[in-house]
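*Asks:* got a predicted model here, sequence first, then my questions.
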Amino acid sequence: MSDVVIGGDGLARPAWASVDPLLRDYYDTEWGMPVREEQGLFERLSLEAFQSGLSWATILRKRPAFRAAFDGFDPDRVASYDDGDVGRLLGDAGIVRNRRKVEATIANAAATIALRPDGGLAELVWSFQPAMTPTPRTHDEIPTTSPESVALARELKRRGFRHVGPTTMFALMEAVGIVDTHLVDSHRRGTSGVWRQDGSRA
């Protein structure tokens, strides 16, 4: 049994990426592809934190507004935000107006900068890549955490990051290719260049 849905284009996708054009395009072109540079990882870490308790479709629709509000998620610029910027962000209807998440994003920008002498955010996050990745055929077989996401969350918190729990970090790892949870029968399985179809490293 498999949970993939065959689209009008003949391609197999999970149900969450089979209807909404925005989610389908994100799934086909971006989700699970490797991100190995600081600003891209900081953006995705920030958006995963904002997504907590909300649907990913909500965050994806607001992503252009998030990028505008947070200066393209440039860690140096975000780390310099003051109380005035917090007020500006909390007044911006285009983003998710949550004070704790806004303040966490600013703190995480500073923590990202502090990582640079030790190799940087990308090096740290990718160091938690597992030896094997899941091989799910159904949605229920996709994990929501892993020993590596638990360890990553612990290390990031030690380094001063906020809103980086194990579930949020597993979602980040899925989004940036550190794990591959594409369903085995999906047309995207094994296309990242990081993982093979069978779950082994490429």
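*Replies:* All right, it came through fine.
*Asks:* going forward, measure contacts and count neighbours with C-alpha atoms only.
*Replies:* Will do.
*Asks:* now for the helix or strand containing Y27, which elements pack on it?
*Replies:* Using DSSP states H and E, Y27 falls within helix 21-29. Of the remaining helices and strands, those touching helix 21-29 by 3 or more C-alpha pairs under 8 Å, 6 or more residues apart in numbering; DSSP states H and E are helix 56-69.
*Asks:* which elements pack onto the helix it packs on?
*Replies:* helix 21-29, helix 38-51.
*Asks:* let's go with 6 Å and repeat that
*Replies:* Helices and strands touching helix 56-69, as assessed by 3 or more C-alpha pairs under 6 Å, 6 or more residues apart in numbering; DSSP states H and E, are absent.
*Asks:* okay, pairing it with this:
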Amino acid sequence: MIIKSPGHLKFTVITFTLAMLGLLGGCLGLTVSFDSQTSDSMSQAPEKSPLLENDTATPAPQLQQVEPKTIRISERTLEKNKFGNLRISNKTYQPIRLALLLRHSPSSPSGKKGIIPAHWDFAPQEGSQGGLILSLPEGSLKLEKGDILVAFAQDGSRRYWGPYIVGETSAPLWDPKTGEWQLTLVP
């Protein structure tokens, strides 16, 4: 295309720009509409509104909001005192390993100082009906808030569950009837 004058160049640039804006607006779903009726309200002067003759200000009534004095104990406060066994159900079709990292705290009610991380292996569907209560070689296992659980498949599928922080994440669940933490692994 041969452009002969600068006027044609400006026209071509403007046309091209408008066409590109139109395409972009069409792709984004933008629409432009024009009102067919002309509004005379803009050309007319606004009407004078009547002014209030009384310039005295009346004080607004002051409202006091009274809140009921109730003491609410949050669920996290209640879970802080939950201390119990761990019942696990493997409802998957994979062999899994459950690893546990116990919280090491001097104020821990269980006195679990110096216990190294532990793990348990489960066959597919092991404990899927009623669950299995876990224990340590030294004796029973009692979970408390802050203990960390993670499970992973041992079949090479790279599937894992967790990490679960006892008392902070959605699992394991506390069963107040039995006084146990329950962890159910599902596919």
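*Replies:* Arrived safely, thanks for sending. From a predicted model like this one, the values you see are computed outputs, not experimental measurements.
*Asks:* now the TM-score, please.
*Replies:* Overlay of the two chains. TM-score (TM-score structural alignment, normalised by the length of structure 2): 0.22; 72 aligned residues with a C-alpha RMSD of 5.6 Å.
*Asks:* relative to helix 56-69, how tilted is the helix holding Y27 of structure 1?
*Replies:* Interaxial angle of helix 21-29 of structure 1 relative to helix 56-69 (axes from the mean of the first three to the mean of the last three C-alpha atoms, to 10 degrees): 80 degrees.
*Asks:* what comes up buried for helix 21-29 of structure 1?
*Replies:* Using 16 or more other C-alpha atoms under 10 Å as the test for burial, helix 21-29 of structure 1 gives 23-24, 27-28.
*Asks:* next: stretch 147-157 of structure 1.
*Replies:* Result for stretch 147-157 of structure 1 [16+ other C-alpha under 10 Å]: buried residues 148-150, 152-153, 156-157.
*Asks:* any idea how far I6 of structure 1 is from A171 of structure 1?
*Replies:* 24 Å (C-alpha to C-alpha, to the nearest Å).
*Asks:* go on, A65 of structure 1?
*Replies:* Per C-alpha to C-alpha, A65 of structure 1 is found 32 Å from I6 of structure 1.
*Asks:* and the two? which has more neighbours close in?
*Replies:* Just comparing A65 of structure 1 and I6: by other C-alpha atoms under 10 Å the higher neighbour count belongs to A65, 18 against 15.
*Asks:* tell me the spacing between Y164 of structure 2 and E180 of structure 2.
*Replies:* The span separating Y164 of structure 2 from E180 of structure 2 equals 15 Å under the rule C-alpha to C-alpha.
*Asks:* E180 of structure 2 touches I88, doesn't it?
*Replies:* No: look at E180 of structure 2 against I88 with C-alpha atoms under 6 Å: they stay out of range, at 10.1 Å.
*Asks:* H119 of structure 2: neighbour count?
*Replies:* 14.
*Asks:* quick check: closest non-adjacent residue to it.
*Replies:* Distances taken as C-alpha to C-alpha, 6 or more residues apart in numbering put A99 closest to H119 of structure 2, at 4.2 Å, once the chain neighbours are dropped.
*Asks:* thought V150 was touching that neighbour, still the case?
*Replies:* Yes: with contact defined as C-alpha under 6 Å, A99 of structure 2 counts as touching V150 (5.4 Å).
*Asks:* returning to what we had before: and the residue nearest to H119 of structure 2, that one's in a strand?
*Replies:* Yes: assessed with DSSP: H, G, I helix; E, B strand; the rest coil, A99 of structure 2 lies in a strand.
*Asks:* pull the contacting residues for it.
*Replies:* Each residue near A99 of structure 2 by C-alpha atoms under 6 Å, 6 or more residues apart in numbering is listed here: 118-119, 149-150.
*Asks:* buried residues, the longest helix along structure 1. List them.
*Replies:* As assigned by DSSP state H, the longest helix anywhere in structure 1 is helix 99-114. Neighbour counts over helix 99-114 of structure 1 (16+ other C-alpha under 10 Å) mark 101-112 as buried.
*Asks:* which other helices and strands contact that helix?
*Replies:* Using 3+ C-alpha pairs under 6 Å, 6+ apart, helix 99-114 of structure 1 is in contact with helix 75-79.
*Asks:* packing partners of whichever helix or strand comes after the helix it packs on?
*Replies:* Heading C-terminal from helix 75-79 of structure 1, the first helix or strand you meet, by DSSP H and E, is helix 83-90. The helices and strands touching helix 83-90 of structure 1, judged by 3+ C-alpha pairs under 6 Å, 6+ apart, number zero.
*Asks:* pull out the buried positions in helix 83-90 of structure 1.
*Replies:* Quick answer for helix 83-90 of structure 1 (16+ other C-alpha under 10 Å): 85, 89-90.
*Asks:* likewise stretch 49-63 of structure 1?
*Replies:* So stretch 49-63 of structure 1, judged by 16+ other C-alpha under 10 Å, has buried residues 49-51, 59-60, 62-63.
*Asks:* among those residues, which two are most distant?
*Replies:* Spatially, the most separated pair among the buried residues of stretch 49-63 of structure 1 is A49 and K62, at 13.8 Å (C-alpha to C-alpha).
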